[in-house]
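J.: have a look at this prediction, sequence included:
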Amino acid sequence: MDAATRNYLVVTGGYWAFTVTDGAIRMLVVLYFHMLGYSPFEVAMLFLFYEFFGIVTNLVGGWLGARIGLNLTMHIGMGMQVVALLLLTVPNAWLSVPYVMAAQALSGIAKDLNKMSAKASVKTLAGDGGESKLFRWVAVLTGSKNALKGAGFFIGAALLEWISFRGALFV
């Protein structure tokens, strides 16, 4: 296996793993906070910063990736996701709407750093194979995103049922 293919597989594997876990976290948050008695509006508010900071990250992510490198940017995103998860493991009394919104903001930044790094890495890894080769590699990378996120939804719900919210966050 040549180096470009190996690197592509590493990047794709990281992106896929991140996508599954991101879907699981979304479902865990929705279901758990509904179980705690949060209103539908409050549950929706929990994701406001996730989406907003995802947009902001998309605006500055390319600059950041060019400045510090795609590999480091992807690792920063993965590290931020771990921090966001740990922020949700606090006692229930700390889980106010603003606190969870802040944790979700980190998660949104992490998601878009990971996504941007993965897609840009594929472009650099594809090299001189023409747009057809690049298109195929990007299609495999991102084409399965919705299926993987959906699998994450089911995994998140199952983990909540089987081992509790905090237990699922540590898995």
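T.: Received, thanks.
J.: can we go C-alpha only for contacts and neighbour counts from here?
T.: Will do.
J.: find the centremost residue of the chain, please.
T.: Nearest to the centroid of the C-alpha atoms of the chain, with distances taken as C-alpha atoms, centre = their mean, sits Lys111, at 3.4 Å.
J.: structure two is appended below for comparative analysis:
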Amino acid sequence: MLQIISGLSRDVRQYLVITFSYWTFTISDGALRMLVVLYFHQLGYSPLEVAMLFVLYEFFGIVTNLIGGWLAARLGLNVTMHLGLLLQVIALSMLLVDPQWLSVAYVMVAQALSGIAKDLNKMSAKSSIKMLVADDQQSTLYRWIA
């Protein structure tokens, strides 16, 4: 398997690394949100109260989208992708505490970090893939992601 991967072109290997990072992030982010929903539902919170837990997740996702491009231009896409992955690990780790610590405010902070991480990772992955393809070969990009 490693021999097959090492025989691929640099661009294809980069594509695979970026795709694997994005998929890994997506799975962990989905798991985090699902666990939060199920946990607070089990505690007896109403659907609206559970939905309110994600307000900071969405808000900080919007804020991150607003400044993400500037941040990537200053730090680089590789750094912003790794920063997004690190923030997701921190957000997931925040939920490893004693269940008595899992107050609504505490979980909302973890969700806020996860929202920042999501948009840093998403922006970095999409931009990195776009940079792998020359401007005159954009149809190749659509074949790669299809």
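T.: Perfect, I can see it now. Note that this is a predicted model, so its numbers are computed, not measured.
J.: ok, back up a step: just tell me what the residue nearest to the centre of structure 1 corresponds to in structure 2.
T.: Across the two structures, Lys111 of structure 1 finds its equivalent in Lys118 of structure 2, going by TM-score structural alignment.
J.: so the nearest residue to its match once chain neighbours are set aside is in which element?
T.: Using C-alpha to C-alpha, 6 or more residues apart in numbering and skipping residues adjacent in sequence, the residue nearest Lys118 of structure 2 is Gly84, 6.5 Å away. Element membership for Gly84 of structure 2 (DSSP states H and E) is helix 77-94.
J.: now do Gln138 of structure 2
T.: With elements taken from DSSP H and E, the one containing Gln138 of structure 2 is helix 138-145.
J.: same check on Gly68 of structure 2?
T.: Secondary structure here is read from DSSP H and E; on that basis Gly68 of structure 2 sits in helix 55-75.
J.: mean offset of the longest helix seen in structure 1 relative to structure 2 (after superposition)
T.: As far as residue count goes, and with DSSP state H defining each element, the longest helix of structure 1 is helix 3-35. On superposition with structure 2, the average gap between helix 3-35 of structure 1 and its aligned counterparts reaches 0.9 Å (mean C-alpha distance after the TM-score superposition for structure 1).
J.: buried ones in whatever helix or strand comes next after that helix?
T.: Helices and strands here follow DSSP H and E; after helix 3-35 of structure 1, the next one along the chain is helix 40-45. Of the residues in helix 40-45 of structure 1, Val43 count as buried by neighbour count, 16 or more other C-alpha atoms under 10 Å.
J.: OK, contacts around the match of Lys111 of structure 1?
T.: Lys118 of structure 2 makes contact with 25-26, 29, 61, 84, 88, according to C-alpha atoms under 8 Å, 6 or more residues apart in numbering.
J.: redo these as JSON lines? Include distance to Phe54 of structure 2 and neighbour count.
T.: Shown next, in JSON lines, are the contacts of Lys118 of structure 2 (distance: C-alpha to C-alpha, whole Å; neighbours: other C-alpha atoms under 10 Å):
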{"residue": "Phe25", "distance to Phe54 of structure 2": "18", "neighbour count": "20"}
{"residue": "Thr26", "distance to Phe54 of structure 2": "16", "neighbour count": "15"}
{"residue": "Asp29", "distance to Phe54 of structure 2": "12", "neighbour count": "21"}
{"residue": "Gly61", "distance to Phe54 of structure 2": "11", "neighbour count": "21"}
{"residue": "Gly84", "distance to Phe54 of structure 2": "18", "neighbour count": "25"}
{"residue": "Gln88", "distance to Phe54 of structure 2": "15", "neighbour count": "25"}
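J.: export these to TSV and tack on distance to Val12 of structure 2?
T.: Formatted as TSV, these follow (distance: C-alpha to C-alpha, whole Å):
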residue	distance to Val12 of structure 2
Phe25	20
Thr26	21
Asp29	25
Gly61	29
Gly84	22
Gln88	26
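J.: what is the nearest of the residues you listed to Tyr15 of structure 2?
T.: For those, the residue nearest Tyr15 of structure 2 by C-alpha to C-alpha is Phe25; the value is 15.3 Å.
J.: what's Phe40 of structure 2 aligned with over in structure 1?
T.: Structural alignment places Phe40 of structure 2 opposite Phe33 in structure 1 (criterion: TM-score structural alignment).
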